[in-house]
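okay, predicted coordinates and the sequence, questions at the end:
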Amino acid sequence: MEGIMSDSVSLNASKERGARTYSGYLMFAVALVLLGIFIWSIFRAIEMQGGIGNIGACVGWFVAFTIASSGFYMLQPNQAASITMFGSYQGTDRKEGLRWVWPWMTSTKISVRANNLISEKIKVNDLRGNPIEIAAQVVWRVTDTAQALFDVDDYKAFVLAQIEAAVRTIGSRYPYDDIEHKEVTLRGNHDEVGAELRTVLMERLAVAGITVDECGFTHLAYAQEIAGAMLRRQQAEAVIAARKKLVEGAVTMVEMALHQLSEKDVVHLDDERKAAMVSNLMVVLCGERDTQPVVNTGSLYQ
């Protein structure tokens, strides 16, 4: 069913093509010439005291001048005009300046410039089910004017709706954060997630003849109702991670100390004294406060 629907969409998709239009500057000159001939024909008819032929010539030159003076439109840089005749698409004109088409044709202007859009903040549940607030910035532009005008009802509203849908899709695929940095997250992998967001948007906007130049997140945070709890959780995870690194380093240093003492034959320790030394070193290395040294002036076993 999906394959049939996609095939029908591709068959019904419009495609931009060049329109047959003319230089407006040339037609302006032609209109001035026709206006001059029309005025001359009026004086000619007055001199000849009317006559069907002279009156018919005046009417003919007036109609020609009316046709030539109609159909002008102006195109700025990075602006296009879709030409239709009695509802049928005739092509798109992308040549800037003063342009002209036959009066019975209609021109609809459309911008092909880059548009910068910042979406509103929306609430999404991430991969772990945590509610987050997210907003995106998207730079998009029209590449196929026929699709933008005739394949969707309102291409600007279509862009807004698809951006929101794509942001929700990407936001639910990844967790907000990962303290162990073992998976892709929204907060820690901006470039990778932004590239996937762009891919999803281009797939969604292709039906409207729109491409996405760049995109990224402008706002990313936990929702207000869990922001405090998640902050405490992040702080706890950070403390645990720091303690883990500290203990791993302390164990390595104690192991190195015992090995060097034994290897260099500095002192011989039994198992009980080794355990006491390990305990003291771990306290010194893992403690948060400065330790006070105690000098033993007696024997090792006192």
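Looks like it arrived, so ask away.

contacts and neighbour counts: CA atoms only from here.
Will do.

which residue ranges of the stretch 201-302 of the chain form helices?
Using DSSP state H, counting those that start in this stretch, the helices of the stretch 201-302 of the chain run over 224-263, 271-286.

ok, which of those helices comes nearest Gln292?
Among the helices of the stretch 201-302 of the chain, helix 271-286 comes nearest to Gln292, with 9.2 Å by Cα to Cα.

ok, and the closest non-adjacent residue to Val251?
Closest residue to Val251 apart from its sequence neighbours, by Cα to Cα, 6 or more residues apart in numbering: Met282 at 7.5 Å.

now swap in Leu149 and tell me
Nearest to Leu149 is Tyr155, by Cα to Cα, 6+ apart, at 7.1 Å.

roughly how far does that neighbour sit from Leu117?
According to Cα to Cα, to the nearest Å, Tyr155 and Leu117 sit 14 Å apart.

more crowded one of those two?
Tyr155 (20 against 15; other Cα atoms under 10 Å).

from Ala19, how far out is the more buried one?
Distance from Tyr155 to Ala19, by Cα to Cα: 21 Å.

what sits against the residue nearest to Leu149?
148-149, 208 (Cα atoms under 8 Å, 6 or more residues apart in numbering).

got another, please set it beside the one above:
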Amino acid sequence: MTDDSNNLLNASREIAARSFNGYLMLLVILGSILWFGWAMTSVIPGGPNADFLGMGLSIAIFTFVSAGFYMLQPNQGVALTLFGAYKGTDRNEGLRWTWPWMGKAKVSLRANNLISEKIKVNDLRGNPIEMAAQVVWRVTDTAQALFDVDDYKAFVLAQIEAAVRTIGARYPYDDFTHQEVTLRGNHDQVGGELRLELMERLRVAGITVDECGFTHLAYAQEIAGAMLRRQQAEAVVAARKTLVEGAVGMVEMALEMLSAKNVVELDDERRAAMVSNLMVVLCGERDTQPVVNAGTLYS
């Protein structure tokens, strides 16, 4: 049996705790106060009607009941323990009451938004990049969060960093040919994989991830300048390729139309010269200056 299987078998599981409505117990408190007041009025120094027993019992009841109150706000839970043994989690909001000897540990069930620190990661091609993630998480199992990890908030921080490193090393930062899944070009897909990775890692702590994504993604400073020049060069090459493909198509179309309409008959040498001139005009970065030929075509 693997370690993961053992962890799942030994994992804590949240159960509902047995507790009482705190407002009903307030009536018991009020009754003990009234009893104490009645006992006080019956006390006659040295007389047979002194109710010291009633006074003592009312004080004991007041002290006992007062020690068992606790209050829960919406989306809060309290884990109850008896001498270290987990007895359940109460999620009923409002004023609650349980036995005074029960231990109480409150846990927030609200969504938490966390933005991690920027960390340096090597992508699939070994390029150092900087990454930071934004994660929305919440506790779903209070027993696992409190008893299966030492500090579930610190555990979340550590696992977010580990998951970001794992996903960052799984894909390249960028691919100019758009043939691969990249960190920069496929945010939704990579963010989805990051969420699945985090949910798997945080499952042991009873925590789920509602949303996550990258808030910072860039090349590390030591290679940022070089990679920028590389991207610019690739962009120039791609633009030139598109320009040449368009120019060749236009030249081909011009020659076909001239031949089809019998505008002019060109031998191979003049056809090559026209192709050269058209390519210069279409592919040049500067405006061309026309030259008027006042003689014959071959002069």
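Looks like it arrived, so ask away. Bear in mind that the values here come from a model prediction, so they are computed numbers and not experimental data.

alignment lookup: Ser10 of structure 1 to structure 2.
By TM-score structural alignment, Ser10 of structure 1 lines up with Leu8 in structure 2.

work out for me the element that match sits within.
Per DSSP states H and E, Leu8 of structure 2 falls inside helix 3-9.

how about Val59 of structure 1?
Short version: Val59 of structure 1 belongs to helix 52-69, going by DSSP H and E.

after that helix, next one along is what?
Next helix or strand after helix 52-69 of structure 1 toward the C-terminus (DSSP H and E): strand 72-75.

same for that following strand, what does it pack against?
Counting contacts by 3 or more Cα pairs under 8 Å, 6 or more residues apart in numbering; DSSP states H and E, strand 72-75 of structure 1 packs against strand 97-100.

what's the helix or strand following the strand it packs on aligned against in structure 2?
As assigned by DSSP H and E, the chain's next helix or strand after strand 97-100 of structure 1 is strand 105-111. Taking TM-score structural alignment as the measure, structure 2 aligns residues 102-108 with strand 105-111 of structure 1.

tell me which residues are up against that stretch.
Against stretch 102-108 of structure 2 from outside (Cα under 8 Å, 6+ apart): 75-84, 139, 142.

now, the residues you listed that are in strands?
76-82, 139 (DSSP state E).

quick one: which of the residues you listed is most hemmed in?
Most surrounded of these: other Cα under 10 Å gives Leu80, at 26 neighbours.

on that earlier part again, of the contacts of Tyr155 of structure 1, which is the nearest to Tyr25 of structure 1?
Leu149 (27.6 Å).

now do the same for that closest one: its match in structure 2.
Under TM-score structural alignment, Leu149 of structure 1 pairs with Leu146 in structure 2.

quick one: secondary structure of its match?
Three-state assignment for Leu146 of structure 2 (DSSP: H, G, I helix; E, B strand; the rest coil): helix.

how near is it to Met71 of structure 2?
19 Å.

again, but for Gly84 of structure 2
Gly84 of structure 2 is 21 Å from Met71 of structure 2, by Cα to Cα.

the two - which one has more neighbours?
The neighbour comparison of Gly84 of structure 2 against Met71 (other Cα under 10 Å) goes to Met71, with 15 against 9.

so stretch 193-203 of structure 1 corresponds to what in structure 2?
Aligned by TM-score structural alignment, stretch 193-203 of structure 1 falls on residues 190-200 of structure 2.

give me the mean distance between that stretch and structure 1.
For stretch 190-200 of structure 2, the mean deviation from structure 1 after alignment is 0.8 Å (mean Cα distance after the TM-score superposition for structure 1).
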